[in-house]
Structures are given as C-alpha cells and as structure tokens.
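Colleague: Attaching a predicted model along with its sequence, questions to come.
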Amino acid sequence: MSVIDRPDTIAERLDDKALFRTDSFIGGEWVAGDATTEVFNPANGQVIAEVADVGEAGAIKAVAAATAAFETWKKVSPFERSKILMKWNQLILEAQSDLAKLITLEMGKTYREAHGEVVYGASFVEWSAEEAKRIHGETLDTPFPGSRGWTIRQPVGVVGCITPWNFPVAMITRKCAPALAAGCTMVIKPAPETPLSALALAELAKRAGFPDGVVNVICGDAPAIGGVLTSSPDVRMVGFTGSTAVGKLLMKQAASTVKRVALELGGNAPFIVMDDADIEKAADGIIASKFRVSGQTCVSANRLIVQPKVADQLVAALEARISKLKPGDGFASDSDLGPLIHMGAVERVDALVQQAREAGAKIVTGGKRLDSELGGSFYAPTLIDGGTAAMDVACNEIFGPIASIYRVETEEDIIKLANDTPYGLAAYIYTRDVGRVHRLSEGIEYGMIGINAPMVGAASTPFGGMKESGIGREGGKWGVEEFTELKYVLLGGVD
C-alpha cells in the first residue's frame, strides 16, 4: 500500500494518526522491498511510517526504468514537457495542506513553515515549466571559409538525485523540475528521515502525466543505493544536497565513470553587521535567517560578525526577540520553532554550546536541552556572546538554533574572519554605506550574498556556493543548463 494511494484522504489519515506502510515508486509502479525502515516524528519520537527498503536491487531496477524512459522522454516536445510540469505544479499547490502535514509530521518544522516550503518548492516547477521552452543553442561565426557553426543543448541523461531531510519537498523540486524540463529522467533517493513527502510528489507526478519511468523514488540503504547511482554508466549525472563529507565521497565514487556532479554542500554563513546598519532591522534579519527551521538550513546565519560599537545594542535587541520564541510541536499554532531532526542533533548542538561556555563565552539566553520538558528532540533558542574563531561553534556548521556574536573592528579583519572557513555558500551584510557594500561583497568568498536581506533563494536566481560548499548552480536558467550537454556543430561546404 502506498502512502498516497488515496491522496484525497491523506489529511484524514494523518488526523487519525494511522501508521503508514509504503513502497518505493519505480517505473510507474509501487514496489515492495525485502525489509522496511521506520520513520519517526521528531516532536515526540513516535513511529509514523514503515517504508520499503529496496536497497541495491531496487536501485538497479530504478536506473533501468529511467534509462528506458529516457529514450522516449528526451524526444518529447519541450512544449509538451512544459505542460506536464505545469500540471505537476498545479497538483502540488492543490495538495499543499496535505504535503505540509507530511513535512511537519516527518521533519518537525512548524506547519506554517511547511506550507511555505510547499509553495517555494512548487515555484521551481513553475519556473522550470516556463524555461523548458527556452532551452536552445546559438549560431556561431567560424574562422573557416564556407562554413556555419551552431550549438545544441541536449539533456544529459539519467540523473541520480539524493536529497536531504530539512526541505523534503523543495530540495526535490529544485533539482528534478529543471532536469525534467531539460528532458532528463530521474532516480530520486530521499533522506531516510523524510521519505513520505518524496513519495507523495511521485504520485502527483504520475497524475500530472509523466510517463512511467521518468520519475522514480527509491528508499532504503543509503550506501547501497548511492553506490549504484554513482557507479552505473547509465546514470550520467548525480545531484546531491547534504554534508560536505558525503559530497566528497559521492564525487570520489562518481569519478570512476567521469560522471557529472552537482553538489550543494555545507555552509558556515557569516552575518556581518556594520556600525552604520539599522540594528533593529539587522536583528529581525538574524531571527529570520538563524531560527528558520530551528536553524537547520545550509544558508542559516552561523557567525554574527559585529563591529564593537553596535554589538551591545544588537545583543540586547536579539535577546528580547529570542526570549519570545516558543519551541513546540510543529502542529501547535503558537509554536515558533519545531524540534531538531533527532536526538543526535540535540546532543551535537549542546556539545557546541557547552564547549563555547567552557572557553569563556557568555550564554546570553537559552543554552539548554528541552527534550525532558517537551518530549521530543528540542533545544532552546540560544544566543552566545564573546565568541572567538577558535571555538567549535565558529568552526562547524551548527544546524541548530544557536547564534553567536563575534566582535570585530576593521573591515579587513571582518573579511578575514568571514573567509576563515572551508565553506562559501551564503553570507549576509547589513550596512547603509554603498562603498562597504562593494568592498565587503567583493572581498568575501561566498556564492550568494544578501545585503540587508536575510534570505537569498528564489526559483529565478542562482543558488550555490564556492570552495567546499559545492559545485554548480540551482535555480534560474543556470539550474536548467546544469542538466544539459552543450554540443557544437560545424557545417562545411556551404559555399
């Protein structure tokens, strides 16, 4: 039985707290495995689903289905592909309440945030549907007499898509929609923590009219499935969002077939507040960037680099705001922060905070586990002052509701500290000096920079990082081009 065998009753079944038992989706059919894995609600630790583990055999079957489907899908008119994508977008938006419930149930973010994710995820489908009709080559001048030259963009082929748990809908649509628009077929491996959203998207894709085998979702043992996706010569590209460590492993594995990779990896985002900034707006921006999804985003503000002249004012503004944030079950209407994904995440975040405390930093507010009080994997929203570059909280991607202040005087030292990390995904700068905007944005090594803006992602703009934060770009025309091969044709003997 599939979790979405009757999508019109998903809401009722969620309200009844029924235990889902669901298969993987391969070649347009629901396929069982030899084993199952459990899915937990991080707000209370309860098992909510049993999902078929199809393992290596299922991955091989899915690759074969996608390979066969590619031969016909790549020949489908871009205008027809656009229509099917538009239908998928429509179905996702119509099902946004049910999809949001699935997200909150399996991942924990607040129902309000989950609704926003569904709309955000659908925007990539809509954009890609429009972009499908605009994938084209160019005519070129050549140095050879009596010749003509042109380029063709064609789909790269079968794409393996490995997605994380923090945005279980949007991370799939951000990769799959542009690939499908380009004419590629997909084998999707969702995070084991959040498979239900991916399987629901697969059902909606089938209803939208994607031919069997174009969209496949497989669940189960990550090393076994990942090994197939990276080693199979039939898979021409692997797209991955997740940790830098896993990204490096996939890149190494993909090298055996010189497979193209698109990697969106970890971050250690600086949030720079200059002494001429609007401090109240900067504080609002930090709350939006840092505490969204309880800090579990790759673009979340990690290090608050502040000029000393305004540091105390900013600390006071943040303390007032953070003290009002209420952690709780994502379905509760008054919850501002949901749980962390599991207890391991709580333990990791708490270790970072305690190490900072022992190193001499001040815990302004928070700094404690809430699992004994709230019953799930919760951590108090926390503000740390007096951070130094040597602290673990400064050197690691936090992925939790922890904000730490670093007081730095000069622009040169601010740029140096901001760049003192192997990561280079997102950064934020608050200043009203246009000269500083240019100097800082050109000096720091990040793929995306928000100036007086706490969020940077949109379907129409490039998303991606530098250094060990990844390779490639998602979003906009660049996101579609990632999934195409550029072919050059030279025609001689024209004259």
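Modeller: Yep, it's here. Numbers count the residues shown, from 1 in each chain.

Colleague: all contacts plus neighbour counts: C-alpha atoms, from now on.
Modeller: Fine.

Colleague: Name the residues of the host helix or strand of Ser197 that come out as buried.
Modeller: Per DSSP states H and E, Ser197 falls inside helix 195-208. Neighbour-count burial for helix 195-208 flags 195-206, 208 (criterion: 16 or more other C-alpha atoms under 10 Å).

Colleague: here's the one I want to compare it with:
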Amino acid sequence: MKDSALALAPTGLLIGGQWRPADGGGVIEVYDPSTAEPFAQVPDATVDDALAAVGAAAQAGPSWAATAPRERAEVLRRAFELMTERAEPLARLIVMENGKALRDARGEVAYAAEFFRWYAEEAVRASGSIGTAPAGANRILVVRQPVGVCVLVTPWNFPAAMATRKIGPALAAGCTVVLKPASDTPLTALAMGAILADAGVPPGVVNVLPSRRSGAVVSAMLHDPRVRKLSFTGSTEVGRILLREAADRVVNTSMELGGNAPFLVLDDADVDAAIAGAMVAKMRNGGEACTSANRFYVHRRVADEFSRGLAEAMAKLVVGPGLDPATEVGPLVNEPAVDKVDELVSGALDGGARVLTGAGRPDGRGWYYRPTVLADVDPAAAILREEIFGPVAPLVVFDDVEDAVAQANDTDFGLVSYLYTGDLARGLRVAEALEAGMVGLNRGLVSDPAAPFGGVKQSGIGREGGHDGLLEYLESKYIAASW
C-alpha cells in the first residue's frame, strides 16, 4: 500500500513540464510523524530553480491565457476525475507525510478534488459587462483578463486542498502558476503536479518547487518582474513578511492567515448538537486547521452538561498511526508542534485550569498529543490568545451574551466563529456582531468550494472559493468606446 501511494509522487521538481533534480543536488528528507523517521527524499529547490520555474510559467502564459475557457474547464474536469480515481492512494500519501488519520485524509482528498470540479464550472463564467456612461458620451466595457504568473505558497496541514484551492481558480482564469508547498509535506504537492500533467495541463502552466529555502526562494520570485500574483496560506507572522516583500514590486496578494476561532454555546442551545458540532470544529484534522475551534465560551446554564459531554467524547477518541483504520486522531506534524501545544496547556494549568480529560504526550514513538479538555481557563491565558493547532479545547464560562461576544472579538484574528443557539433570529444577530469572515451557525464546519473562504483583521486578505475565488486571479480592464 505504501508503494502505491509513493508512486503517485515523482521525486523531482516540476519545471516546464519536466521532472528534474534541484540545482546543486540538495534534498529534503520527508518524515513520517507516526514514527518520527524519514521515509522519502525530494529535491530541495534553489533560487535558480525558482527563477527557472518563473521563466517556464511566463513562457507558457500567453498560450494558456488564450486557450478557450471551455478547454481550460475540461482540463480541470479531468483533474477532478483523476483525483477521484486515485483517491485512496492519495489519501494514504497524505497520511504518510502529514500524520492525520486516514478518515481525515480521505475527506481532504474529496474536498480538494471538488475545487477542480467547481472551477471547471467557473472557468466559463469570467464574464465582463457593458453599459452606457451616465453622460451618454461613450460605452463602458469591462473585460476580465488573467493576472499572469502566480506564486502559490501552501501549508502542510491540508497539502492537497490548499494546493487545489489555489491552482483551480488560477488555471480557470487563464493564469500560470509556481506552487511552493510546505517542506514538511512536499509529496502531495508533487502528486498534484503529476495529476494535472496527466489531465492535460500544458508544460509550464503548473510548476512545483519543494524547498527548505522558503524565504530566499519566495523572495526571489516576488522580486521577478514576471510575477504578478502571490497567494499565501500560513501564519500571520510569515504573511506580514511576504506582504513587505510583495510591496517592493506591488505584487497582487491574497492571504489566508492565522485564526483564533471562538465557539459560543448560548443558554438555549441544543447541547447534544453543540457537542457534536464542537467535535467537528475542534477535531477536524486533529485540531491542525486554521478553522479549528480554538476557545469555547459556554453559558453557565449549560456549562456543566456541555463540558461533561465534550470531555466524554474527546476521551473516547482513538489515538494512533494515521494509516490504522481504527485511528481517529493521528500524530501532530512535527516535534515543535507538540512542544507548542504542551507549552500552552502547561501555562493554562499553571493559571488554574482543570483537566477534564487528556493532557500530555502518550508514551512511545511519534509526535502525539492526547485529546484534551480544560475547564476554568483564565480568560487572560495564552491558550486563548494563540492558535493552538492541536487537539485541545479550553473552556470559559459566561453569563452575558454581549460579554461573550466581546471576548470572542477580543483578538487580532477574525477567520471563523462558531455559534450554537435554539433561536435563529438571535443567532443571526450574534453572527453579525462576531468579527469574522465566516460564521458557522449551528454548524461545526463552514468550508465549501462554492463559498467565499477568508477572514478579516489579521486573518487575511481576499477570498478563496466561490466566484470570489476566481476574481482573485482576474484583472478588470475598462475600455471606453463610442459607436
């Protein structure tokens, strides 16, 4: 099974339609988080490789932009079909380098493939407009044109979905791309490159560059005048750096950055439904998701019932290697990730929090952390201020809804919020008051390829998914004409 999964990922850089070693021959070791042992190598791209990829993308750009929208759509449709056909080995490949449970990886592959299907449908809908100037002097024609060469920088937590969420709209719009995946999970990105090549993407339209020299490689591309767009998903800290880099040449940017999602349970909520939703919002991908519920605000009237039920549900989760079909929570991606989660939990306990279940690392090999629920968390604790990115749910009790909303909004981040209530009108009022780009109202999952995904404040710029996601890769050109 491992051999069939690894066969999906060519161990080379994809530049101009060719698989090749890195300039200088450097390699990246890829580790299995369940054992903390390396199992594969891929080339470690250099700045010269990056500029070669930009050159290939620039050369392929005019022809791809001139390709009929329906033809671009058919290529994306074939990519969707190939991903669906190869879903099981692709899911196993994700598990091998990312660590997530196989059921989560299967869900990611299905979700990732949907971006190719959705943007196959959107490729033919990049419509412009025509009108008459108010003064009657001329017509106003607006046409949509592809931005140009795009640099796509993706994270390790959803190595397939974060790639397709960017590649899909870029190709639908007529852009060419250079994908720089996270160095922890390069194999899935290379498998995406192979799938797109098999689907008929012309050489140079999609280039894939794994590299541990992320700063130097991305900086070099952003300072190349042929690059017109940066789309980045990752931490706010790195996003700030890239925004400064992009400013030097005024590169068009889209950013999906950090989150600190609140999960509010009001006094009239269906507690069983809220617990079920909390398990989805918190434990999707083992908590390693930017949309993961990071802090729970529960009304005092239902706090005991909710905390008891959540702790029971978390305690039942099976922790183990992701490829084991019984596993529900796999390891975290690397040792620093475990260290950070442990540090946040220890800080909360030092501040008076109580452990309802979990806490700490289980014995044995691999980068694991026990699913954890903490009660009586100090509202000023670091675990409520920082993104946990692990299987830990800290609980805070509130008495007043307005106070809960104020606490939920008391953050620099605003990606997603979750809210459970039995009163729809009340829920909509609270949803409007929450400072977030997305709100899950009586739902623990908001992600959908057909919906605009993105945040406010320091959680990002722009939107991915939906028709909005296509527009991120198009420029509007106004033509004044008289006839």
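Modeller: Noted; the coordinates are in hand. These figures come from a predicted structure and were not determined experimentally.

Colleague: TM-score, when you put one on top of the other?
Modeller: The TM-score (TM-score structural alignment, normalised by the length of structure 2) is 0.97; 480 aligned residues with a C-alpha RMSD of 1.4 Å.

Colleague: hmm, back to that, which helix or strand lies directly C-terminal to the helix holding Ser197 of structure 1?
Modeller: strand 215-217.

Colleague: can you tell me the mean distance of whichever helix or strand comes after that next one from structure 2 after alignment?
Modeller: For strand 215-217 of structure 1, the following helix or strand on the C-terminal side (DSSP H and E) is helix 222-231. Superposing on structure 2 and averaging over aligned pairs (mean C-alpha distance after the TM-score superposition for structure 1), helix 222-231 of structure 1 comes out at 1.4 Å.

Colleague: Which residue in structure 2 aligns with Asp284 of structure 1?
Modeller: Aligning on TM-score structural alignment places Asp284 of structure 1 opposite Ala276 in structure 2.

Colleague: distance of the residue lying closest to its match once chain neighbours are set aside from Ala105 of structure 2?
Modeller: The shortest distance from Ala276 of structure 2 to any non-neighbouring residue, by C-alpha to C-alpha, 6 or more residues apart in numbering, is to Gly444 (7.9 Å). Distance of Gly444 of structure 2 to Ala105 of structure 2, computed by C-alpha to C-alpha, to the nearest Å: 18 Å.

Colleague: And for Asp304 of structure 2?
Modeller: From Asp304 of structure 2 to Ala105 of structure 2 the distance is 33 Å (C-alpha to C-alpha).

Colleague: More neighbours: the two, which one.
Modeller: Ala105 (27 against 14; other C-alpha atoms under 10 Å).

Colleague: three-state assignment of the more buried one?
Modeller: helix (DSSP: H, G, I helix; E, B strand; the rest coil).

Colleague: What ranges does the stretch 301-450 of structure 2 have for its strands?
Modeller: 354-357, 372-375, 392-398, 413-414, 416-420, 438-441 (DSSP state E, counting those that start in this stretch).

Colleague: Of all residues in structure 1, which one is nearest the centre?
Modeller: In structure 1, the residue lying closest to the centroid (C-alpha atoms, centre = their mean) is Met171, at 4.4 Å.

Colleague: quick one: that residue is in a helix?
Modeller: Yes. Counting by three-state DSSP, Met171 of structure 1 is part of a helix.

Colleague: Nearest spatial neighbour of the equivalent of it over in structure 2, chain-adjacent residues omitted?
Modeller: Residue pairing (TM-score structural alignment): Met171 of structure 1 is matched to Met162 of structure 2. Leaving aside its chain neighbours, Met162 of structure 2 sits nearest to Thr154 (6.0 Å; criterion: C-alpha to C-alpha, 6+ apart).
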